[in-house]
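*Asks:* what shape does this take:
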Amino acid sequence: ALPAPDIAALARLHRLPARTARIDGDRAALWLDPAGDGTAPLAQEVGRAARLLADGAPPEVEWLTVVTGSNGLDGTAVTLSRRAVEQAASKRGSPEEIWRTTRVERSAGPPPDWPTRLALSITPTVEASLFEQSAPLAQRTYSDAVLTVEPFRGLVFSGGLRVNVSHSLHLLDTNAIPAAAPVRSDLPRYADRSATVERLYAAWLAAPSERWSTRLSLGHVEEMFGGVGGEALYRPPTARWALGLDLNRVWKRPPKDALRLAAESGRNTGHASLYWEAPGAATTGVLRLGRYLGGDWGGTVELMRAFDGGVRLSAQVTWTEGPEGAQSRYGGRLEQGIALTVPFSPGGSWPPDGRLATAVRTLGRDAGQRLRQPLPLYNASVSAGYGRLTGSWPRLMD
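*Replies:* Predicted coordinates:
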């Protein structure tokens, strides 16, 4: 039998995103918190963690709890019978039989401790626009290196460096008639810099109840804007839907001074969002209504799909009334795009969280522009939630 700290350390050696463990009487618990979308099916990670608990816990432990989460927010607390797990591991049981005695809750209570997490991610990105009247293709290539520190549960500090590799954004139609108060139509000025601070912010995430989660953010949250914002997400534990509301007060970050906010550029933006999941939560549809960065009002329809191995595909289209004093006449009121993200891990000293991103979208527009929030609550919720758990349950013992 192993003490709880050794079980957590052993889980990390087995490449599980374990944060802490607890042994209390006839129960043992292990917290998994990858702080992002994992590459393995959720139930597969739960099964690996349960088998590790069964192997390492003292003989008196009868119930094994695996808590899944992201960025300090619990997604599900899955309690399994130790005997059922051991029988399935020796090919004398099945995931379906284990499910009969499994209890799923939102949380297992506060963890005994929460070690500081330090993570580095690398994201090479290629973005292209095929929607210009003046050119068949405009592109931008860059790479982001993001360092994230979580000193306490739910408190996140993040800083990112962006290295611009190449671009042909001078071909964008929005450069034909410069906007008086650009939202993103001045994108070429940002891409001209060789390197810059892409993000530098702090965030606090909490779960006031099993149905609610909240986030407060402060700082430079993306390349062009910084400020303060809040988000709330209402999501019943076993529901296939969720409701979200985000509100932000932001200022433009001048392209030649990445750490300053232009005092005269303050604006309010925010959206109400409805999320609906297909069975298994691999596919999610989103409807957003609200105020965009240019002051224009409208709506966005988005479709997101998660594949095995951590591959993510999303598509969105936005229609707004058009911002006053910002959009050039070539930009239109339509914002659209499709994006693909593929994880990679070459090994060696390379960071484990490497992702290749590519997108075809309308670049450098002022209409229909949302804040590119790096920590949306729904993404954290769905990756560790009930839908992903039940959708991948047949792979529990893989």
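*Asks:* going forward, measure contacts and count neighbours with C-alpha atoms only.
*Replies:* OK.
*Asks:* how about the helices of the stretch 1-150 of the chain, start to end?
*Replies:* Ranges of helices in the stretch 1-150 of the chain, per DSSP state H, counting those that start in this stretch, are 4-13, 42-56, 82-89, 95-100.
*Asks:* and the nearest residue to Ser314 once chain neighbours are set aside, what element?
*Replies:* In space, and not counting its chain neighbours, Ser314 is closest to Met304: 4.3 Å by CA to CA, 6 or more residues apart in numbering. Element membership for Met304, per DSSP states H and E: strand 297-306.
*Asks:* these two touch, right, Thr362 and Ala339?
*Replies:* No. Contact criterion CA atoms under 8 Å: Thr362 and Ala339 do not qualify, at 11.6 Å.
*Asks:* more neighbours: which of the two?
*Replies:* Thr362 (20 against 17; other CA atoms under 10 Å).
*Asks:* contacts only, for Gly75.
*Replies:* 67-69, 106-107, 381-382, 384-386 (CA atoms under 8 Å, 6 or more residues apart in numbering).
*Asks:* TSV for these, including distance to Gly93 and neighbour count?
*Replies:* Putting the contacts of Gly75 into TSV (distance: CA to CA, whole Å; neighbours: other CA atoms under 10 Å) gives the following:
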residue	distance to Gly93	neighbour count
Val67	22	28
Thr68	23	31
Gly69	27	26
Arg106	26	22
Ser107	27	22
Ser381	30	25
Val382	28	23
Ala384	25	29
Gly385	25	28
Tyr386	22	27
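*Asks:* residue contacts, the nearest residue to Pro136 once chain neighbours are set aside?
*Replies:* Distances taken as CA to CA, 6+ apart put Leu130 closest to Pro136, at 5.9 Å, once the chain neighbours are dropped. Leu130 makes contacts with 136-138, 360-362, as judged by CA under 8 Å, 6+ apart.
*Asks:* dump those residues into a markdown table; add distance to Gly244 as well.
*Replies:* A markdown table is the format used below for the contacts of Leu130 (distance: CA to CA, whole Å):
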| residue | distance to Gly244 |
| --- | --- |
| Pro136 | 37 |
| Leu137 | 35 |
| Ala138 | 34 |
| Val360 | 27 |
| Arg361 | 25 |
| Thr362 | 25 |
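*Asks:* can you say which of those residues are buried?
*Replies:* Buried by 16 or more other CA atoms under 10 Å: 137-138, 360-362, out of those.
*Asks:* the contacts of Leu130 in strands, which ones?
*Replies:* Those of the contacts of Leu130 mapping onto strands are 138, 360-361, per DSSP state E.
*Asks:* just give me the closest of those residues to Pro236.
*Replies:* Each of these was checked against Pro236 using CA to CA; the closest is Arg361, at 33.4 Å.
*Asks:* how about this one, so we can line them up?
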Amino acid sequence: MPKQSQARALGKASAVFIACSYWILPAYAQSQGYSYSLYGTPGLIDMPTAQSAEDDELAQTFSTFDGQARATLTFQLTPRLSASFRYATLDNFSVTGERTWDRSFDFRYRLIDEGRYRPAIAIGLQDFMGTGLFSAEYIVATKSIGDRLSVTGGIGWGRLGSYNGFSNPLGRLNSGFYTRPGFSGLGGEPNTNAWFRGDAAFFGGVSWAANDRLTLKLEYSSDAYVTESTRGLPADRFVHRSPVNFGLNYRLRPGVDLSASYLYGSVFSVGASFRFNPKHPPAKGSLGRGPVPVKPRISRNVSPADWGTGWIVDDARTARIENILSQLLAAEGMELEALEMSGTTARVRIRNNRYEAMPQAIGRTARLLTQVMPASVEVFKIEPVVNGMVPSVITVRRSDMETLENTSDSAWLSYARAQIDPSSPAEGPQSRPGLYPRLTWGLSPYMDVSFFDPDQPLRADFGAELSGRYEIARGLSLSGALRQPIIGNLDSGRAAGSVLPHVRTDANLYAKADGPLLDHLTLDYYYQPAKNLYGRFTVGYLEKMYGGVSSEILWKPIDSRLAFGLEVNYAKKRDFDQLFGFQDYDVFTGHASAYYAFGNGFHGQLDVGRYLAGDWGATISLDREFRNGWKVGAFATFTNVSFEDFGEGSFDKGIKLTIPISWVTGQPTRRKAVTTIRPLTRDGGARLNVNGRLYETVRELHDPDLKSRWGRFWR
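*Replies:* Sure, this is the predicted structure:
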């Protein structure tokens, strides 16, 4: 790729993101007390502050100066803890004058909240698991004076201890403190032996909000930019003339900030930040149709005959009830899988094809049952069906529907009075005649995206996808997708350079195929061998790079935060043309998994087993899930492959984002945009991609997931 094109790549990606952010994603009211630094964390200009973003805020920032550009994604994990992933480029940084691309991670924790007289105090690790280019640690305090002025002072190590430094004040506490190692090109390994070691230095500054849009900043920086001043060609090296920086921040609209600064007495910088919060969707409320009202029954005293149970032996009437219920559910984007009625109970199995939150589908089904069921039916047993399985039975009393619909605390009371039980695989109504077999299909555009490649920050392929699913019986289906690429540049990615089997680093060779491409074609069988047990068996072309057989079993009690699973796979590498042929590489792989819901939306997962390259190890994942379906998570994989054999990055890690389409459009849909951002794709720790794994399929119909999203029951 030409050098000038490389230099413009990050800028183009930034411009596209900012444009989309400005016009598509939401603005929301925010505190005026903080803004983002050039490093993409709450700060002054180049220095951090002790301020924190709003809880759950997700911010994307871009900044550039003197041939250096930084793009940072920061997420406020909790009110005190934030994490950042940074992708930076530096022109003429190597001794040959070539461009350098760097990836790094940060953590920051606010130790003390600001009080009337005391400042907020935070501790931070910057580039704690990268190449060490931006490596620093700091302890910082910030105090607001009135509504518009804030003052910051701190002490830093590493980069932030490189100007006017002094002996480490922590050195007396531990004689093992010593100067950190220099910049390393491998990266990815936690630099624990360097944290809070070496010389330290003071930094600080002030921030003054001239009005609700414009903020002026002045800071004293403790970063001497030693590495940038000594590496690269002499004529292009960074010049550090002064530790004083001046800057301003302008709020273009809530959520979008522009910044400009004069740095170190030598260069100007510009930047932009876009921030949004999953709690504040672009569409204020749902734009879909409202629910039908609950139909109250006529009083037994007024019409005792209506409360009789003789209707149950009237075949014509029961058939009419089933037909009407099926039509009403179809209008709501749901399907009637089965219906079983007695004089006092209606047991209904539904498929939810529309609503992102299962409690909303359950609530709307209960409303419809009040419309069609005779007055004698008091108990509604609603059983959502997912991939042929029935994970739970939700029992709702009709009298509760009638009395709670318009009460102020109807969501909590309806959950408290509902009963959620595990289903019994051997029991339940049979599927309606004529429901199987059936074929569904669709034609839509597709996009494959690769972020933060070492040579270019954004690559993508666009094309058309023909997908289909043939359901043979409940739980048994044949599904697949055929793709035709139209335009893109994924094929220009870096060629494989791994000492391990090329299980993932041949991705660019797969992207060179002209199409049509068989993305996947599988026969899937889902079943419930016993109460609290779920099974999956998948065979075929599992993903674009592998075919084979995958089998999984999951133990998940309905009211338990803990679940265990076991997956075993045989995978064979597919030909690069992604049609029906295979290459001469196969492997047995599989994992034992433990899942735990910690509460407050946090979900943890531990997978231990064998990966595609034959390496053994474990993957640790932690997700933060919101009640509107948003998920932000991170994962890291450590195997018996050494950091040196793994190559650049040292081990597999990344960030996962899941955005419900309904959050953006306001229209109810179960579609989601799922993105995994890896600093680098390597062969170590690579796992097979199989659609429809059990835990995510089942848990949305178990506690505590149902409880956390029950607020949508009446919507």
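*Asks:* mind telling me the TM-score for this superposition?
*Replies:* Once superposed, chain against chain, the TM-score is 0.86 (TM-score structural alignment, normalised by the length of structure 1); 384 aligned residues with a CA RMSD of 3.0 Å.
*Asks:* am I right that Glu22 of structure 2 is in a helix?
*Replies:* Slight slip there: residue 22 of structure 2 is Tyr, not Glu. Yes. Counting by DSSP: H, G, I helix; E, B strand; the rest coil, Tyr22 of structure 2 is part of a helix.
*Asks:* next up, the contacts around it.
*Replies:* Val256.
*Asks:* got it, and Glu264 of structure 1?
*Replies:* By CA under 8 Å, 6+ apart, the neighbours of Glu264 of structure 1 are Trp251.
*Asks:* SS state for it?
*Replies:* helix.
*Asks:* also Arg682 of structure 2?
*Replies:* Going by three-state DSSP: Arg682 of structure 2 is coil.
*Asks:* for it, grab the count of nearby residues.
*Replies:* Neighbours around Arg682 of structure 2, by other CA under 10 Å: 24.
*Asks:* do the one 5 residues further on as well
*Replies:* A total of 17 residues lie near Arg687 of structure 2 under the criterion other CA under 10 Å.
*Asks:* residue in structure 1 paired with it?
*Replies:* Residue pairing (TM-score structural alignment): Arg687 of structure 2 is matched to Arg370 of structure 1.
*Asks:* tell me if its match really is in a helix.
*Replies:* No. Counting by three-state DSSP, Arg370 of structure 1 is located in no helix; its state is coil.
*Asks:* that one against Leu293, yeah?
*Replies:* Yes. With contact defined as CA under 8 Å, Arg370 of structure 1 counts as touching Leu293 (6.0 Å).
*Asks:* which neighbours do these two share?
*Replies:* Thr269.
*Asks:* buried stuff in stretch 59-72 of structure 1?
*Replies:* 61-72.
*Asks:* residues contacting the closest residue to Gly711 of structure 2 other than its chain neighbours?
*Replies:* Nearest non-adjacent residue to Gly711 of structure 2, counting by CA to CA, 6+ apart: Ala411, 5.3 Å away. By CA under 8 Å, 6+ apart, the residues touching Ala411 of structure 2 are 710-714.
*Asks:* ok, now with 10 Å
*Replies:* When contacts are counted by CA atoms under 10 Å, 6 or more residues apart in numbering, Ala411 of structure 2 touches 404-405, 707, 709-715.
*Asks:* list just the nearest of the contacts of Leu130 of structure 1 to Ala207 of structure 1.
*Replies:* Arg361 (34.3 Å).
*Asks:* who touches the alignment partner in structure 2 of the closest one in this structure?
*Replies:* Alignment note (TM-score structural alignment): Arg361 of structure 1 maps to Arg678 of structure 2. Counting by CA under 10 Å, 6+ apart, Arg678 of structure 2 touches 103, 450-453, 634-635, 649, 652-656.
*Asks:* counterpart of Asp33 of structure 1 in structure 2?
*Replies:* Checking TM-score structural alignment: Asp33 of structure 1 goes with Arg351.
*Asks:* apologies, that question was intended for Ala9 of structure 1.
*Replies:* So Ala9 of structure 1 corresponds to Gln327, using TM-score structural alignment.
*Asks:* from memory that match sits against Val372, does it?
*Replies:* No. In this structure Gln327 of structure 2 lies outside contact range of Val372 using CA atoms under 10 Å: 11.1 Å.
*Asks:* residue contacts, Tyr308 of structure 1?
*Replies:* One thing to correct before we go on: residue 308 of structure 1 is Asp, not Tyr. Contacts of Asp308 of structure 1 (CA under 10 Å, 6+ apart): 38-41, 282, 392.
*Asks:* try 8 Å this time
*Replies:* Counting by CA under 8 Å, 6+ apart, Asp308 of structure 1 has contacts 39-41.
*Asks:* what's the counterpart of Val379 of structure 2 in structure 1?
*Replies:* Per TM-score structural alignment, Val379 of structure 2 is aligned with Trp63.
*Asks:* tell me how far that match lies from Val78 of structure 1.
*Replies:* Here Trp63 of structure 1 is placed at a distance of 10 Å from Val78 of structure 1 (CA to CA, to the nearest Å).
*Asks:* between those two, what contacts are shared?
*Replies:* With CA under 8 Å, 6+ apart, Trp63 of structure 1 and Val78 have no common neighbours.
*Asks:* re the thing from before, quick one: contacts for the residue nearest to Ser314 of structure 1?
*Replies:* 283-285, 312-315.
*Asks:* okay, those residues in JSON lines with distance to Gly347 of structure 1 next?
*Replies:* Output for the contacts of Met304 of structure 1, formatted as JSON lines (distance: CA to CA, whole Å):
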{"residue": "Thr283", "distance to Gly347 of structure 1": "30"}
{"residue": "Thr284", "distance to Gly347 of structure 1": "32"}
{"residue": "Gly285", "distance to Gly347 of structure 1": "34"}
{"residue": "Arg312", "distance to Gly347 of structure 1": "21"}
{"residue": "Leu313", "distance to Gly347 of structure 1": "24"}
{"residue": "Ser314", "distance to Gly347 of structure 1": "27"}
{"residue": "Ala315", "distance to Gly347 of structure 1": "31"}
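*Asks:* of those residues, which ones are shared with structure 2?
*Replies:* Of the contacts of Met304 of structure 1, the ones still in contact in structure 2 (both residues aligned by TM-score structural alignment, their matches' CA atoms under 8 Å) are 283-285, 312-315.
*Asks:* would you list those residues in a markdown table and tack on neighbour count and secondary structure?
*Replies:* Formatted as a markdown table, the kept ones among the contacts of Met304 of structure 1 follow (neighbours: other CA atoms under 10 Å; DSSP: H, G, I helix; E, B strand; the rest coil):
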| residue | neighbour count | secondary structure |
| --- | --- | --- |
| Thr283 | 16 | strand |
| Thr284 | 20 | strand |
| Gly285 | 18 | strand |
| Arg312 | 18 | strand |
| Leu313 | 19 | strand |
| Ser314 | 18 | strand |
| Ala315 | 18 | strand |
